[in-house]
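Trainee: generate coordinates for the sequence data below:
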Amino acid sequence: MSDDDDDDQADSDTNLFDGSLDGPDSMGFGPLVPTESERSLMERVRQELKHELKQGYKEKIVDIREEILRKRRAGKLPGDSTSLLKAWWQSHSKWPYPTEDDKARLVQETGLQLKQINNWFINQRKRNWHSNPSSSTALKSKRKRYSLSGLYSSLESYKH
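Mentor: A predicted model of the protein is given here:
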């Protein structure tokens, strides 16, 4: 390689990294386009950086994954408690909205907190009840009756 080749390479390196990739170079030509070897080098550098980042964060990612799995397991209710909740659910499948008294009794029987029972019923209805076509029809008719009765009572109180 001659000295002229070294100078050309130095000029090429300067143009590549001097921020002039977007606009014309110093000779008035269009934007610089990296050569195949430059693209190959940039891709290798990108892959090496990606690999180093993965290695640097791998332990942290494993720790976070374990914490998520631990919390997911911790969120499961005891089987005997869910059996009692499911039994109530099955005996009230047409309208699975426990009253406050029902909830208080379930708190005593299951040993769960009221919030856990409320959440269980919310999730159970979302997962199992609304997907049942006959239940959703029953729900709509009950809602309609309740909203109409509320409307009638509002009208009656307005008259007086």
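
Trainee: only C-alpha atoms from now on, for both contacts and neighbour counts.
Mentor: Noted.

Trainee: distance between stretch 150-160 and the chain's centre?
Mentor: Put simply, stretch 150-160 sits 45 Å off its chain's centre (Cα atoms, centre = their mean, to the nearest Å).

Trainee: err, stretch 143-156, not the other one
Mentor: 39 Å.

Trainee: to compare against the first, here's another:
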Amino acid sequence: MTSQRTEPSVTAGERDMLEGWLDHHRETLALKCQGLDDARLRLASVPPSELSLMGLVRHMAEVERIWFRKVLAGDDQGPIYFSDEDPDGEFHLTERDTWEEAYRVWQDEIAVARRNAARAALDDIAESTHGRKGEAPSLRWIYTHMIEEYARHNGHADLLRERIDGATGH
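Mentor: Below you'll find the predicted structure:
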């Protein structure tokens, strides 16, 4: 696991800038989870919300899979944690769910995301549609959406972590 974040360049070209900010946010979420045991990573520390740090990591594994596999590459492997019967399954954790497994799955999905994105130009249109409008987005749009998704959930992670042990920052 990372103990540092890569700071995005302030002068990079567009693609490097987008990839830099996405990696920055991926690393931020990992930092928010660093140093906690499985029990605290599973803890939904802001009732009545079911959000937990491990749940957020599992959610982001799903999001990486959906946007970079299913939508961008047209490779629908199906969901990892959720189902039609349990659409929020990534947040429904049990004692059997571990950080080691959640982190590995998340990193595996990030690796696939990087490979799939490397094969496309920013203006390339995805193979599949997803979302409210049912339109196939460009890779540029997917990068922008992913940065937004991580930024929003990193805000949640800030609050969860502070509630667990008082840690702030990163």
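
Trainee: care to give me the TM-score?
Mentor: The TM-score (TM-score structural alignment, normalised by the length of structure 1) is 0.21; 56 aligned residues with a Cα RMSD of 5.1 Å.

Trainee: how much space between N15 of structure 1 and Q9 of structure 1?
Mentor: With the distance defined as Cα to Cα, to the nearest Å, N15 of structure 1 ends up 10 Å from Q9 of structure 1.

Trainee: neighbour count winner among the two?
Mentor: Applying other Cα atoms under 10 Å to N15 of structure 1 and Q9 shows that N15 carries more neighbours, namely 15 against 12.

Trainee: any idea which helix or strand carries E100 of structure 2?
Mentor: E100 of structure 2 is part of helix 99-118 when elements are defined by DSSP states H and E.

Trainee: and that helix, what does it pack onto?
Mentor: Judged by 3 or more Cα pairs under 8 Å, 6 or more residues apart in numbering; DSSP states H and E, helix 99-118 of structure 2 is in contact with helix 53-64, helix 72-73.

Trainee: would you mind finding the most buried of those helices?
Mentor: Scoring those by mean neighbour count under mean count of other Cα atoms under 10 Å gives helix 53-64 as the most buried, with a mean of 24.

Trainee: so what does it touch, helix or strand wise?
Mentor: helix 14-33, helix 38-42, helix 99-118, helix 139-165.

Trainee: could those be laid out in JSON lines, adding mean neighbour count and distance to V63 of structure 2?
Mentor: Listed next are the helices and strands packed on helix 53-64 of structure 2 as JSON lines, based on neighbours: other Cα atoms under 10 Å; distance: least, Cα to Cα, whole Å:
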{"stretch": "helix 14-33", "mean neighbour count": "20", "distance to V63 of structure 2": "12"}
{"stretch": "helix 38-42", "mean neighbour count": "19", "distance to V63 of structure 2": "19"}
{"stretch": "helix 99-118", "mean neighbour count": "16", "distance to V63 of structure 2": "9"}
{"stretch": "helix 139-165", "mean neighbour count": "18", "distance to V63 of structure 2": "8"}
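
Trainee: so which of the ones you listed comes closest to E64 of structure 2?
Mentor: Closest approach to E64 of structure 2 among these (Cα to Cα): helix 99-118, 6.0 Å.

Trainee: let me know the angle separating the closest one from helix 139-165.
Mentor: Going by axes from the mean of the first three to the mean of the last three Cα atoms, to 10 degrees, helix 99-118 of structure 2 is angled at 160 degrees with respect to helix 139-165.
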